[in-house]
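any chance you can model this:
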Amino acid sequence: MSPPPLHASELAGLAWLEIDLVLRAHAPPRRAHPLVVLEALFKGVFEAAGLDARQVKQLWHSPGQSVHTLLWQAGSRIEITLQLFGLQSAQAAQWQQRLLSRFDPSAQPNFSLEHISPWRTAQLPSPPAEAGDLTLNFLTPVPLPHAPGQPRTALDEPGFLRLCQTRLRKLFGREGQLPPPPALDTSVWRYWRTKHHSRSQNGHPMFINGCLGPLILSGESLAAWRPWLALFAAVGLGERLSFGQGRFQFASSAAERTGPGAAPLRLRRPLVIDSDLAGAHVGLADANLVVSVDGQPVRKLPLMRIDHLALHGPCQISTPLLDACALEGIPVLMGAPGQTPLVIVGQQAEAQRYRRLAAHHAAHQALDRAQRARLAARLVEHKLAACTWLVRQRYQPGDHRLLAQLERARQALARSERSSVVRGWEGWAARHYHRWLQRRLQPLGDFQVRRHYGQTGDLVNSLLNYGYGLLRNHLARGIRLAGLDPWLGVLHEANDRHEALVSDLMEPWRPHVDRLVLRWVGLKVIRPGSFTEIDGQLRLLPQARERMVQDFTRMLERPPRNGSLRLAARIGQMLDSYADAAARGMLGDWSMPMPIAGIPGADDEA
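Below you'll find the model as predicted:
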């Protein structure tokens, strides 16, 4: 006989046990997603305590952290809240004992336990304030059953009720007497997926997937739903209890709905101006950026839509526009691809940048020779992983030899203790990789050896240089805004014109430009007729440069089909992580926030 349904008047009587932990990471997650790492950790404690999963349910989450921000480096603090439902007092002591033994220093765990709170009894939190519709901003994925012919973000009213009832039944043993379902707006939801290998499933690949971002609820029944939604905000929503899935926060304003947690509604985008038109002028008119030629407007865009402004071609820019960009926090970058850019930001951002700059200098000075070599090796290892991804994506018979050579270089990097050795292996692998690239770019012309700006007269190198120049300017801007010194590198040598750190942090992302160039050549977007010769140097025609800038920006900003972060966001994570490591004096332990070997977005259009 099924238990009676749970009524809204009974919600205040529901209770469960909660405990807060603060962990200190000893190393970043290498291959597994942080959700997988933490799930394995707490699942191991649960099983070691001898608890019965049919009687006791365990949930965990990192308050306020989304799947994209739940990252750590060596030395990072990680705050976790654990919730246990149906746990007896004697079992609580047993569970806590197993937890403490899990972090015994003699076992050399990946984390140390810095703080553990007393147990507390948690109850229904206060419902959200009465006001219009409600937005549930999902921080971790909530899986949905996939219906053929429907997008993976599709959720109907019966499906929403099923998500609610399943969570109630699993945690409290009773389904709820729920109100009529509200109206659902899933237009700004997005699908997210990551792959992992489950030891309990013989190492078979498994997937954590589901929907992230804002789910907007409205309708006459919304007032009756508020106490229920308050409960689900505390215990999560959805059918799966594992991997911290189904966690959301209430977002009540449009700003919250379109902020970092709502990437599909990015209102701000980069604006790149690269034109050979004489007399081009960039100015301000009624909170709009206006590009004019000979006094006639040719382009107009509201400032509120601009993430940053990049001026690659010769033009005039007005002082009112610079003032408005400074007030709006819009960085302005001046400099053609391949040149050292000038980046202008507002006063507050500039002051913060100088403070971080001092920390970067101190952290870089503290690196010894072995630490510099290891840091350089990590950057090259990530580059080779990305090269491997591209070769596999474009695989043809015989490419297994290159894959073996790239793997050999990656293994050798792990044993390198000097920067010169790291550079040697990087150059060796790059020569083999560029031969592979040459064969696939043959329709555009001969490409005997990789040459940089001012050293080449062939079409392929000119095209690669322009693509790398766009990437360089993007990294140069981000490095300056992150408060890092672009000349303090560990892999490349700096000089008056060469920003070593920009070249260092470009390395993992170069294969993305290579992939774009392969696509341009394969689709004949760029042809020999797309170039002209000026002063002995090949230069792309304005129409070709405009198309390349558009495609490059689209590559940075387009959400991958697998729901992972945009390329621009992943580069931003790398820069923030590097700056954070410098601020904490731990550059020697830095590595990528997420491994590049899997290349999120690799299932995008080739």
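
only C-alpha atoms for contact and neighbour calcs from this point on.
Noted.

tell me how far G529 lies from V36.
Here the criterion is C-alpha to C-alpha, to the nearest Å. By it, G529 lies 51 Å from V36.

quick one: which of the two has more around it?
Of the pair G529 and V36, V36 is the one with more neighbours under other C-alpha atoms under 10 Å, namely 20 against 9.

pretty sure R77 contacts L23?
Yes: because the distance of 5.7 Å satisfies C-alpha atoms under 8 Å, R77 is recorded as touching L23.

elements contacting the longest strand belonging to the chain?
Longest strand in the chain, counting residues (DSSP state E): strand 205-218. The contact analysis (3 or more C-alpha pairs under 8 Å, 6 or more residues apart in numbering; DSSP states H and E) places strand 205-218 against strand 134-142, strand 183-185, strand 190-197.

flag every buried residue along it.
Buried residues in strand 205-218, counted by 16 or more other C-alpha atoms under 10 Å: 208-218.

can you list the residues you listed in CSV and add distance to N137?
Output for the buried residues of strand 205-218, formatted as CSV (distance: C-alpha to C-alpha, whole Å):
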residue, distance to N137
I208, 18
N209, 16
G210, 13
C211, 10
L212, 7
G213, 5
P214, 4
L215, 6
I216, 8
L217, 11
S218, 14
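
which of the helices and strands packed on strand 205-218 sits most buried?
strand 134-142 (a mean of 25; mean count of other C-alpha atoms under 10 Å).

packing partners of it?
Packing partners of strand 134-142 (3+ C-alpha pairs under 8 Å, 6+ apart): strand 205-218, strand 248-251.

okay, the angle between the longest one and strand 134-142?
Orientation note: strand 205-218 sits at an angle of 180 degrees relative to strand 134-142 (axes from the mean of the first three to the mean of the last three C-alpha atoms, to 10 degrees).

here is the second sequence; please produce its structure so I can put it next to the first one:
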Amino acid sequence: MKKLLNTVYVTTVNAALKKDGENLVADVEGKERARIPLHILASFVAFGPILVSPALIGACSGAGISIVMLDRVGRFQARIEGPVSGNVLLRTAQYRLARADGLEVARSFVLGKIANQRAILRRALRDYGAEMGDGPTKDLERAAARMAAILRRAQLGDGTIDALMGSEGEAAMQYFAVFDHLIRSPDKEFRWTGRHRRPPRDPMNALLSFLYTLLTHDCRSACESVGLDPAVGFLHSLRPGRPSLALDLMEELRAPLVDRLALSLVNRRQLRAGDFRWMDGGAVLLSDDGRRTVLDAWQSRKKEERLHPFLRERIPFGLVPFVQAQLLSRYLRGDVDGYPPWFWS
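The predicted model follows:
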């Protein structure tokens, strides 16, 4: 199994990253602030104007360490990586299935996503139902029941991607319609009015969007680590520059890895309204301190272990995308009969 290597997040504006021996060194205003051995790194992610030396780029490329450049608000700008080591036969099987009929793989992604969103609602009912009051409790119960029906329909659907996408969209509407009942923060700024992405217009949407960016990076790395092409998916349409397979893979992981972490950070008051910035154009962004809090929590979350329902062994959350990518590659090779989604409970 893949060793859980580290991802380093560089958030200090105008930091300079360089190679010194077999180490990544971060300098800020001419002073060394961090020194990390390259052999323990899987990737590093830089936010905003960060200087990366050519020597460090070369060393990372040769060692299989990916470099991801994001702007200060977390939007993707560039990715640097070394030669692709994917198995040509595996990728040929991936392309063939994507062109012909990837419906069953797409169905697994959708089933995993809906089931895990529903599990979030059921967990909230179990943990806090007695404190919510009759109105919110009934709303959550109705949404969970409707999502169960959508899940059955998706499993026994008419066999088209459009029908699957319709089921996924309907389940998402049910889920986000009651999402505000899951937020227990006293800060009125965290009240949920709907999903707004480009740009996020409230703190909760800003938090979700930031964490989804981190999950996309991990899913893309997972696809590449087993030799899959992250651009050729089965559920999301192909588009230049879009990592469609990485987006497919993250669908079943959004609710348990991102949504639950975001709710935990807000409900435990690790993040407050003061950790966000309201911009002139209406966008809401994490502050520098807020972003550091989220990154620390994200790294800690990835170390927590859960039982994998298919493998029947405990693995860290951070390895789930890599395990799922490996299971997908096994399906494409014909080693297993179908792609097993990761169901959270």
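
and the TM-score between these chains?
The TM-score (TM-score structural alignment, normalised by the length of structure 2) is 0.83; 322 aligned residues with a C-alpha RMSD of 2.7 Å.

rewinding a little: closest one to K524 of structure 1 among the helices and strands packed on strand 134-142 of structure 1?
Comparison of those against K524 of structure 1 by C-alpha to C-alpha identifies strand 205-218 as nearest, at 36.4 Å.

the helix or strand just after that closest one versus strand 205-218: what angle between them?
Downstream of strand 205-218 of structure 1, the first helix or strand assigned by DSSP states H and E is helix 222-235. Using the same axes, to 10 degrees, the inter-axis angle of helix 222-235 of structure 1 relative to strand 205-218 is 150 degrees.

mind giving me the packing neighbours of helix 222-235 of structure 1?
Applying 3+ C-alpha pairs under 8 Å, 6+ apart, one finds that helix 222-235 of structure 1 contacts strand 248-251.

follow-up on the earlier one: indicate which one of the helices and strands packed on strand 205-218 of structure 1 is closest to L367 of structure 1.
Closest approach to L367 of structure 1 among these (C-alpha to C-alpha): strand 190-197, 34.2 Å.

from the contact counts, what lies against the strand or helix carrying A569 of structure 1?
Secondary structure assignment for A569 of structure 1, by DSSP H and E: helix 567-583. Judged by 3+ C-alpha pairs under 8 Å, 6+ apart, the packing partners of helix 567-583 of structure 1 are helix 347-366, helix 459-481, helix 542-557.

closest to T388 of structure 1 out of the buried residues of strand 205-218 of structure 1?
If you rank these by distance to T388 of structure 1 using C-alpha to C-alpha, I208 comes first, at 24.0 Å.

wait, the closest one touches V142, no?
No: with contact defined as C-alpha under 8 Å, I208 of structure 1 does not count as touching V142 (9.5 Å).

show me what contacts the spatially most central residue of structure 2?
When C-alpha atoms, centre = their mean is applied to structure 2, the residue found nearest the centroid is L215 (2.2 Å). L215 of structure 2 sits next to 250, 254, 258 when contact means C-alpha atoms under 8 Å, 6 or more residues apart in numbering.

kindly recompute the last result at 7 Å.
Applying C-alpha atoms under 7 Å, 6 or more residues apart in numbering, we find L215 of structure 2 in contact with M250.

packing partners for the longest helix along structure 1?
Secondary structure of structure 1 per DSSP state H: the longest helix is helix 369-393. Under the contact criterion of 3 or more C-alpha pairs under 7 Å, 6 or more residues apart in numbering; DSSP states H and E, helix 369-393 of structure 1 touches helix 400-413, helix 419-440, helix 510-522.

return the most buried member of the ones you listed.
For those, the highest mean count by mean count of other C-alpha under 10 Å goes to helix 510-522, at a mean of 19.

counting neighbours, what do you get for G30 of structure 2?
There are 9 residues near G30 of structure 2, going by other C-alpha under 10 Å.

my error: substitute P340 of structure 2 in the last question.
By other C-alpha under 10 Å, 19 other residues sit near P340 of structure 2.

that one sits in which helix or strand?
Under the criterion DSSP H and E, no helix or strand holds P340 of structure 2.

Y9 of structure 2 versus that one, what's the distance?
Computed as C-alpha to C-alpha, the P340 of structure 2 to Y9 of structure 2 distance reads 31 Å.

could you do L332 of structure 2 as well?
L332 of structure 2 is 33 Å from Y9 of structure 2, by C-alpha to C-alpha.

and the two? Which one has more around it.
Higher neighbour count among L332 of structure 2 and Y9: L332, with 23 against 16, using other C-alpha under 10 Å.

map V298 of structure 1 across to structure 2 for me.
Matched by TM-score structural alignment, V298 of structure 1 corresponds to R33 in structure 2.

again, but for V490 of structure 1
Structural alignment places V490 of structure 1 opposite F234 in structure 2 (criterion: TM-score structural alignment).

ok, now which ones touch its match?
With C-alpha under 7 Å, 6+ apart, F234 of structure 2 has these contacts: 98, 102, 105-106, 245.

show me what contacts Y331 of structure 2?
337-339.

and the residues you listed, which are buried?
With burial judged by 16+ other C-alpha under 10 Å, the buried subset of the contacts of Y331 of structure 2 is Y339.

which of the contacts of Y331 of structure 2 does structure 1 keep?
Checking the contacts of Y331 of structure 2 against structure 1 (both residues aligned by TM-score structural alignment, their matches' C-alpha atoms under 7 Å), the contacts still present are G338.

format the contacts of Y331 of structure 2 as a markdown table; extra columns: distance to E22 of structure 2.
A markdown table is the format used below for the contacts of Y331 of structure 2 (distance: C-alpha to C-alpha, whole Å):
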| residue | distance to E22 of structure 2 |
| --- | --- |
| D337 | 43 |
| G338 | 42 |
| Y339 | 39 |
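
and which of the contacts of Y331 of structure 2 is nearest G194 of structure 2?
Nearest to G194 of structure 2, judged by C-alpha to C-alpha, of these is Y339 at 31.8 Å.

and G478 of structure 1, what's its match in structure 2?
By TM-score structural alignment, G478 of structure 1 lines up with A222 in structure 2.

E499 of structure 1 now?
Taking TM-score structural alignment for the superposition, E499 of structure 1 sits opposite P243 in structure 2.

looking for the alignment partner of K19 of structure 2 in structure 1.
Using TM-score structural alignment, K19 of structure 2 sits opposite L284 in structure 1.

SS state for that match?
For L284 of structure 1, the assignment made with DSSP: H, G, I helix; E, B strand; the rest coil gives strand.

pretty sure the match of E499 of structure 1 is touching A231, no?
Yes: P243 of structure 2 is within contact range of A231, at 4.2 Å (criterion: C-alpha atoms under 7 Å).

out of those two, which sits in the more crowded spot?
P243 (22 against 19).

that one: what's it in contact with?
230-231.
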